[in-house]
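[1] pasting a predicted model and its sequence here:
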Amino acid sequence: MKLRYLAIFFLLLRWTDCLPQTSFRFRHVGVENGLSQGSTYHIIKDSRGYMWLGSQDGINRFDGKNIEVYLSGASGQSTNVQGIAEDTAGNLWVGSHKGLYQYIRKKNAFVKPALKNGPDNRSIHVFSNHKKSIFLLTEQGLSQIIGNEVKLLTRQITYNRSQINNFVKEAANGDFWFLDVKNGLSRYAFKTGKVSRYFSAGDGNVFGLPSTFNCISTDKTGNIWLGRGNELIRFNHQTLETENYTSCLELNKNTIFDIARDGDSNLWLATEGNGIVIFDPVKRKIVQHLKHEDDIPNSLRFNEVSTLFIDENNDVFANTDPQGLDIITAVPSAFKYYSFGKNKKFSLSGYSVRGIVEDKDSTIWIGTELAGLNRLNPQTGQIKQYSSNNGLPGSSIRYVYKDPLNRIWVSTESGIAFFSTAQDRLEKVPLPFNCEITNILYVENGVLLLSTDKGLILLNTENKKIISHSYRTLVGGYASFKDKTSGLIYVSNRYRGIQVFKLVNGELRIVKKLLPDFHVLHTYTDSKYMWAATDRGLVKWNIKNNKVEKTYGVSDGLHHEYIYSVLSDLNGNLWLSTNRGLSRFNPHSERFEFIKEISPREYNSRSSLVTRSGDLYFGSTTGLDRIQPKLLTLRTDHVGVQLTGIEYDHHQGVKDSAYVGELSQITLPFNSNTITIRYTATDYRGEGLNRYRYFLKGYDEDTIYSGTVDQVRYAQLPSGKYEFFLQASDLGGNWASPVKNLMIIVQPPFWQTWWFILMLCIFIVTLVTFSVSRYLDIRLNAQSLESNKKIALEKERSRIARDMNDSLGSELFGLKLLGQVALSQSSKEDANSYIQKIVDASKGISEKISEVIWVTDSDQDNAESLWNYIQKNAQIYLKPSGIIYRFDTLPSERLISISGERRHEILNFNRQLFLELTKACDFPQCKISFQIQESSLVIFLQNVDLSQMDKALNANLEKLQGKLNVNADHEVRIQIPLNN
């Protein structure tokens, strides 16, 4: 019995040693990711959440996704960093082989500081204490920066250039402890300024034999932890006691390079060639040994680890010299990971997993993409591999299935087989043609439905014969299930949704089609809904209403819309494997939570399982994840968010000497109001998959959820004040970061400024005043001119009327005399002749009276009135003489005003012309025509000899400012302006 227990003990011990190391997740960051150089010996996290990685070629600022490099050879400033520290203002101080540098955070730039008594440009090491005071260690001694001055503290402690890192630490009481390559251990008492030596060969050694140490660390109790070769030593300087833990470590000859303490008080020991040893000093045992494994991606990049840094999340940053940085994150015990490895008993036969199923014994069967079948015992972690030597028809697995009779069926690229328990091997079922079987479903009475790339096959599992081959144009997808209530069979059609069949007398009959616009990769059904994993998100199908109730995508919190499978845990949560990690979905709260504890890897279709005990398995392109939800406690991460840059479409007038990440307010000229704001999350677990939300108060109507996009562009912002709010989530979708805000002031254009508006108002008032005054002056002058004109016109009319009245008066007097003579005649005939003269004279007097009225009537001051009067006179003078005349149509659109005096003068000229024509014309050939052209009266005369024209007529034409022209055809043209 004792031997049996002893055998069990050793078996359990060996099983424990052989279990795969799954308690940590490794992320590698090297020069291929942007590091300036792989030997990052100095690591700190600043107050903004950035990691600063000092290398032998420059310093790197890392936010978890992006790396910005300073002082490197790429910019011609190659610098070997020898220490980094942050002061109380948030600025960084960097020691190097070129002297001291200071990072001015507001300018996002490194400068050479101007310090009083500052060190020269030789090798210098920089460090700080818990109060963020900056200390310098040079070959001349130990100094402190106070204000703008360097104060020497002691010359007894100097910098040895052969020391690279991990040789100075601050103790809990504020003292500094230094390693020296010659003098062992030195203590600088900060309060007294006293230097004490330990393990030194020099004078004044307080304790210990001379010794050389590789690294140093301190703890909260005041102990000093020292690495000496492969030895770990605890030194209590108060009691002058030491304790050696070397026998507990089994490091062989591997030197300890660094010592760091995590949140569980375990010591992390970085070694020269044996990876990292996690050591519990209380229990005096190794907790875990992390090393590089050639065939395991989730392991250290390299076994030589020079520097360790552990942050507030308990994440470990390790320099795997010279390969760069490894970020090591603890994974809860709820997660286990299986992948390909050298140890076949505990490793899969291949990386990519295609098909998972649980048999009646709770054994997990795992099909791989290219390396056959695996059988996992989840209790022991042991794996048995099956290949063609075990009857497997091909090594490329397509699907693994367990039927109600607990038989395991496996489809490969070469056919289908079932597992024979008795023979512990697989037996192939012959098919009449080659096809790819993508899914297997038990339908009834020992019949399997095989979804293939060449239609649907019904297979009798008893006689291994094909019952039917139908719907040959259907390309079988990756999902199928049978509804036990209705008996309907749901089969996915690749890229064509789901087709629903009913089995009638051994034949498949199509009933309906669902989700025709989706590529359905997997389904899960509850009492009311069918949940479909598709290439366009998670689809919620209402079975009763036969319609899509909702589709969940990135805008709803889903981190990736290409979903391979959907499983339900025992609490009713849905687990989704996607093209970039796992998410958990609560159907009641409709909240998605990214499973950040697992590295965001690419999962496979037809590769998921929920076991009877509630464990979840998901196959990926790199291995198999096992999740025990009942043990799961998702952690809260410390995530920050920072603004990293701002770009302008038009840069005129922008003062951008200050770094936007440190500004609380920016002011933009109006011509630079189109901007792009860039930002980042300081999260070293997220791998760039953090989500962002932002809101520009005064512009955006609501909060904008931008997913993983790390920039936003605002075009043509109107002038005014805005406030930009930004927040980042952790990988789980929790809005974990503090809110970052930035005030943005867009200056108005000059025409909207108060001084311009004031000047414009003054100008407008002045202009209106001047315009009104000018208008009134013009109006008054016009009225005065019009009044004067009317007065002058009335005077002229009066003169004309007076002259005509004088003429009429003489004619009336002559008419009176004619009447008297007629009355005195004795003969009737003589009296009648005088009476006729009286009639003729009366007619002339009547015409003159009419003309007086016409001249003095202001309503007749137009071209039409003059035109009509000239026509009337032409009838009187020209028509009786037989002269041919013609008047053109008067232009109706031209309203020409002509004064009474001008009308009278033009009319008199025409009468005089008519009288001359009656004397000078050869009547049958003489022609005359009248036109109005451009405010002028134009008279054309043909066959008229005006050489003997009356001199008075010429004088009147000149008085009217008229012109007379004769062309080569002897045609006479007279032009008289209608207005003088």
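    All right, it came through fine.
[2] every contact and neighbour count from this point should use C-alpha atoms.
    Fine.
[3] how about the helices in the stretch 751-900 of the chain?
    754-824, 828-856, 863-877, 900-920 (DSSP state H, counting those that start in this stretch).
[4] looking at these, which is nearest to residue 439?
    helix 754-824 (74.4 Å; C-alpha to C-alpha).
[5] host element of residue 197?
    Taking DSSP states H and E as the criterion, residue 197 maps to strand 195-198.
[6] run the chain-centre distance for that strand.
    58 Å (C-alpha atoms, centre = their mean, to the nearest Å).
[7] same thing with stretch 779-791?
    Taking C-alpha atoms, centre = their mean, one finds stretch 779-791 lying 72 Å from the centre of the chain it belongs to.
[8] same question, stretch 350-366
    Per C-alpha atoms, centre = their mean, the centroid offset for stretch 350-366 relative to its chain is 43 Å.
[9] quick one: contacts of that stretch?
    339-340, 367-378, 397-402, 406-408, 604-609, 611-612, 617, 619-624 (C-alpha atoms under 8 Å, 6 or more residues apart in numbering).
[10] run the last query once more with 6 Å
    Contact partners of stretch 350-366, identified using C-alpha atoms under 6 Å, 6 or more residues apart in numbering, comprise 339-340, 367-369, 371, 373-377, 399-400, 606-608, 619-623.
[11] in that stretch, what counts as buried?
    350-359, 363-366 (16 or more other C-alpha atoms under 10 Å).
[12] from those residues, which land in strands?
    353, 354, 355, 356, 357, 358, 364, 365, 366 (DSSP state E).
[13] ok, so what distance separates the closest residue to the fourth one other than its chain neighbours from residue 372?
    What sits nearest to residue 356 in space, not counting adjacent residues and going by C-alpha to C-alpha, 6 or more residues apart in numbering, is residue 366, at 4.8 Å. Counting by C-alpha to C-alpha, to the nearest Å, the gap between residue 366 and residue 372 amounts to 9 Å.
[14] residue 418 too?
    For residue 418 relative to residue 372 (C-alpha to C-alpha), the value is 14 Å.
[15] what of residue 4?
    As judged by C-alpha to C-alpha, residue 4 and residue 372 stand 36 Å apart.
[16] which of the two has more neighbours?
    Neighbour totals were compared for residue 4 and residue 372, and residue 372 leads with 25 against 8 (other C-alpha atoms under 10 Å).
[17] that one touches residue 387, doesn't it?
    Yes: counting by C-alpha atoms under 6 Å, residue 372 touches residue 387, with 5.2 Å between them.
[18] next one for the comparison:
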Amino acid sequence: MQAIFQQADGALVVGTSGGVAVMDRVSGRFRRVPMQDESGRQVTEALDIRQDAQGTLWAVSRRALLRFNELAGTFSSPDIPRVQMLARTTIFTAVFCDTDGALWLLTETGGITRVDTRTGLHESYLDGIGVYSALRDRDGVLWAATSKGLARLREDGGIRRFEVFGHNPLVADSISQNETISLFQDASGILWVGTYGAGLNKMIPGSRFFRTYRHVPGDPASLPGKEVTAMLVDRQGSVWVGTRYNGVARLDAARRVVQRFGHDPARADSLTEDAVNCLLEDSRGNIWVGMVDSGICVLDRETGAVRRLRHDPADPSSISQDKIWCLFEDRDARIWVGTSKGGLNRLDPATGKAVRYRHDPADPTSLSHDRVRHIVQDPDGSLWLGTNGGLNRFDPATGKAVRYVHDPANPASLSNDRVTPILRDPAGFLWVGTDQGLNRLDPATGTFVRYGEKDGLADDGIQGMALDEDGRLWLSTFKGISRFDPSSRNVRNYSSRDGLAGTEFYMNAYHQSRDGEVFFGGFSGMNSFLPRDVA
């Protein structure tokens, strides 16, 4: 017996290696139903049986799709050219009847084909992949069990495409094996995925799409260290990861480490140390690495050479300090460097020469503090600087800054002077993370609106920030990740129970790729996700 289906009247229809049989509910006996393919040949097997929205029964054998004719009491092949072509070129594994009346034909090597049985129109997906089972979950999402992993159909504006989630040995909560063969959703909404030899997988649709990357001892393709302090996705799609004690790694499209950069005392073209604070890809494709205590290293992707930029007390055109907090390239391809105690530097990438900007207690237009933690550029060309002494709007042309600081007597001022990430939204508001909550600055009025744990955020210490296509903010903290919707003020918090590598994230250890994927790094590895995938 290969398939069992119960009709609305309670009758059982079974598919066997000998064809289809229907059980008489009164006698309990089965009667065989004749089956013929398009050429009139008898079909003697039924791998799957389904009923469409109009009540019509469908069955598939390895080489035929069959429709039940109630008047004739037989199964026969419908006159649909695409189906007949598939029957000649591939092997059917199952059929799925969709709510709109369309059929999805699952095959052993030809992917999955959607057929409108009324018009004969069809669309094919996942070519060359085996597809063995399909279902729509209670949220209306179509899932398919395939030879390459679990596939989910995305339907955006009439355009359909499948995303496949396969096994990744470096991702703790990826599917246990690519060869998935069965699907079931229980009453609580959990999706159960059966595999060929690697057990059963449990997934809550829409909630566990955090990809996790960790250090695995003995595995050279895993992250080089446990603590992730910086990351970026370059223009070629590679992911670069900076660690606290183990240098830099480059991951390929499969998210496996393929290249490592570290400190070698015997080589002057290696990193100056293994402790990394920040990463930057410049407009020429070079990777800049900001070190914890030893300046900047610039990696040439073509040659693999490393250029070192260090503070030289005897050279006023060298960078002002070797403790590097942040790196930023402006629209004129100049590199800006934020340091721990040396203020801001404007660097000529060709010569390595720097111009320094420092805090001057006697000058209220100077930087408010010499620790510069974050840099973003405004459309007018000015730079927004996050410092340990508040937020600064810095004019590169004049070298002067306007300060925004915490005022205990003014609730419309910045909530705290230790500024962490900064993000400008499409409406022109500036979102400012601090050690004591999130702030929204209206640059036109200079006033702030504050948000924090009292509003539902996981923690007041904001470490990283990203904005999704729906205008929601994603915030990394010391207590997990928060999704915050400014328009409704709704908050959803995520923790290790949702698949995060851990809940403690590093300051500025975040990145958003060009396609919207968000990365957060912390003390237990790195997570990435597409915001639209996370419930």
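    Nice, I can see it. This is a predicted model, so every value here is computed, not measured.
[19] let me see the TM-score of these two.
    In this superposition the chains share a TM-score of 0.55, using TM-score structural alignment, normalised by the length of structure 2; 326 aligned residues with a C-alpha RMSD of 3.5 Å.
[20] among the ones in strands among the buried residues of stretch 350-366 of structure 1, which one sits closest to residue 928 of structure 1?
    residue 354 (113.9 Å).
[21] show me what that closest one lines up with in structure 2.
    With TM-score structural alignment as the matching criterion, the partner of residue 354 of structure 1 in structure 2 is residue 229.
[22] thinking again about what came up before, got JSON lines for the helices of the stretch 751-900 of structure 1, with mean neighbour count and distance to residue 330 of structure 1 too?
    Formatted as JSON lines, the helices of the stretch 751-900 of structure 1 follow (neighbours: other C-alpha atoms under 10 Å; distance: least, C-alpha to C-alpha, whole Å):
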{"stretch": "helix 754-824", "mean neighbour count": "14", "distance to residue 330 of structure 1": "61"}
{"stretch": "helix 828-856", "mean neighbour count": "15", "distance to residue 330 of structure 1": "117"}
{"stretch": "helix 863-877", "mean neighbour count": "17", "distance to residue 330 of structure 1": "108"}
{"stretch": "helix 900-920", "mean neighbour count": "18", "distance to residue 330 of structure 1": "114"}
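[23] would a markdown table of these with distance to residue 184 of structure 1 be doable?
    Listed next are the helices of the stretch 751-900 of structure 1 as a markdown table, based on distance: least, C-alpha to C-alpha, whole Å:
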| stretch | distance to residue 184 of structure 1 |
| --- | --- |
| helix 754-824 | 73 |
| helix 828-856 | 133 |
| helix 863-877 | 126 |
| helix 900-920 | 129 |
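[24] who touches residue 485 of structure 2 in this structure?
    residue 472.
[25] so how many other residues sit close to residue 675 of structure 1?
    19.
[26] isn't it up against residue 648?
    Yes: Residue 675 of structure 1 lies in contact with residue 648 (C-alpha under 6 Å); the separation is 4.6 Å.
[27] could you report the neighbour count for residue 349 of structure 2?
    By the measure other C-alpha under 10 Å, the count of residues near residue 349 of structure 2 is 15.
[28] what's it aligned with over in structure 1?
    For residue 349 of structure 2, the residue aligned by TM-score structural alignment is residue 461.
[29] how about the counterpart of residue 364 of structure 1 in structure 2, nearest residue that isn't a chain neighbour?
    Taking TM-score structural alignment, residue 364 of structure 1 has residue 239 as its aligned residue in structure 2. Excluding the flanking residues, the one nearest residue 239 of structure 2 by C-alpha to C-alpha, 6+ apart is residue 233, at 4.5 Å.
[30] map residue 20 of structure 2 onto structure 1.
    Checking with TM-score structural alignment, residue 20 of structure 2 has no match.
[31] list the contacts of residue 20 of structure 2.
    14, 32, 33.
[32] who wins for neighbours among the residues you listed?
    Result: residue 14 is most packed of these (other C-alpha under 10 Å), 22 neighbours.
[33] quick check: next helix or strand after the helix or strand containing it?
    Residue 14 of structure 2 is located in strand 12-16, with elements delineated by DSSP H and E. Counting by DSSP H and E, the next helix or strand C-terminal to strand 12-16 of structure 2 is strand 19-23.
[34] got the angle for that following strand vs strand 12-16?
    Relative orientation of strand 19-23 of structure 2 versus strand 12-16 (axes from the mean of the first three to the mean of the last three C-alpha atoms, to 10 degrees): 160 degrees.
[35] before we move on, back to that, next step: the contacts of stretch 350-366 of structure 1 restricted to strands.
    367-368, 373-376, 399-400, 606-608, 619-620.
[36] need the residues you listed in TSV (columns: distance to residue 456 of structure 1).
    Output for these, formatted as TSV (distance: C-alpha to C-alpha, whole Å):
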residue	distance to residue 456 of structure 1
367	22
368	24
373	25
374	27
375	29
376	31
399	15
400	17
606	18
607	21
608	23
619	26
620	27
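[37] make CSV from these and add neighbour count and distance to residue 802 of structure 1 to it.
    As requested, those are exported to CSV (neighbours: other C-alpha atoms under 10 Å; distance: C-alpha to C-alpha, whole Å):
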residue, neighbour count, distance to residue 802 of structure 1
367, 34, 132
368, 30, 130
373, 30, 136
374, 22, 137
375, 19, 139
376, 22, 138
399, 29, 129
400, 28, 132
606, 25, 123
607, 28, 125
608, 30, 125
619, 30, 125
620, 26, 123
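[38] contacts for stretch 481-498 of structure 1 next, please.
    475-477, 479-480, 499-502, 513-516, 518-520.
[39] quick one: which of the residues you listed is nearest residue 696 of structure 1?
    Among the contacts of stretch 481-498 of structure 1, and counting by C-alpha to C-alpha, the member closest to residue 696 of structure 1 is residue 518, at 36.1 Å.
[40] now for the aligned residue in structure 2 for the closest one, how many residues are close by?
    Superposed on structure 2 with TM-score structural alignment, residue 518 of structure 1 falls opposite residue 417. When neighbours are defined as other C-alpha under 10 Å, residue 417 of structure 2 has 22 of them.
[41] who's in contact with residue 417 of structure 2?
    Going by C-alpha under 6 Å, 6+ apart, the list of residues near residue 417 of structure 2 reads 388, 389, 390, 405, 406.
[42] if we can go back for a sec, list just the nearest of the contacts of residue 20 of structure 2 to residue 306 of structure 2.
    Using C-alpha to C-alpha, these come closest to residue 306 of structure 2 at residue 14, 67.9 Å.
[43] just give the nearest non-adjacent residue to the closest one, would you?
    In space, residue 14 of structure 2 is closest to residue 4, 4.4 Å off (C-alpha to C-alpha, 6+ apart).
[44] in three-state terms, label the counterpart of residue 466 of structure 2 in structure 1 for me.
    By TM-score structural alignment, residue 466 of structure 2 lines up with residue 567 in structure 1. The three-state assignment at residue 567 of structure 1 reads strand, by DSSP: H, G, I helix; E, B strand; the rest coil.
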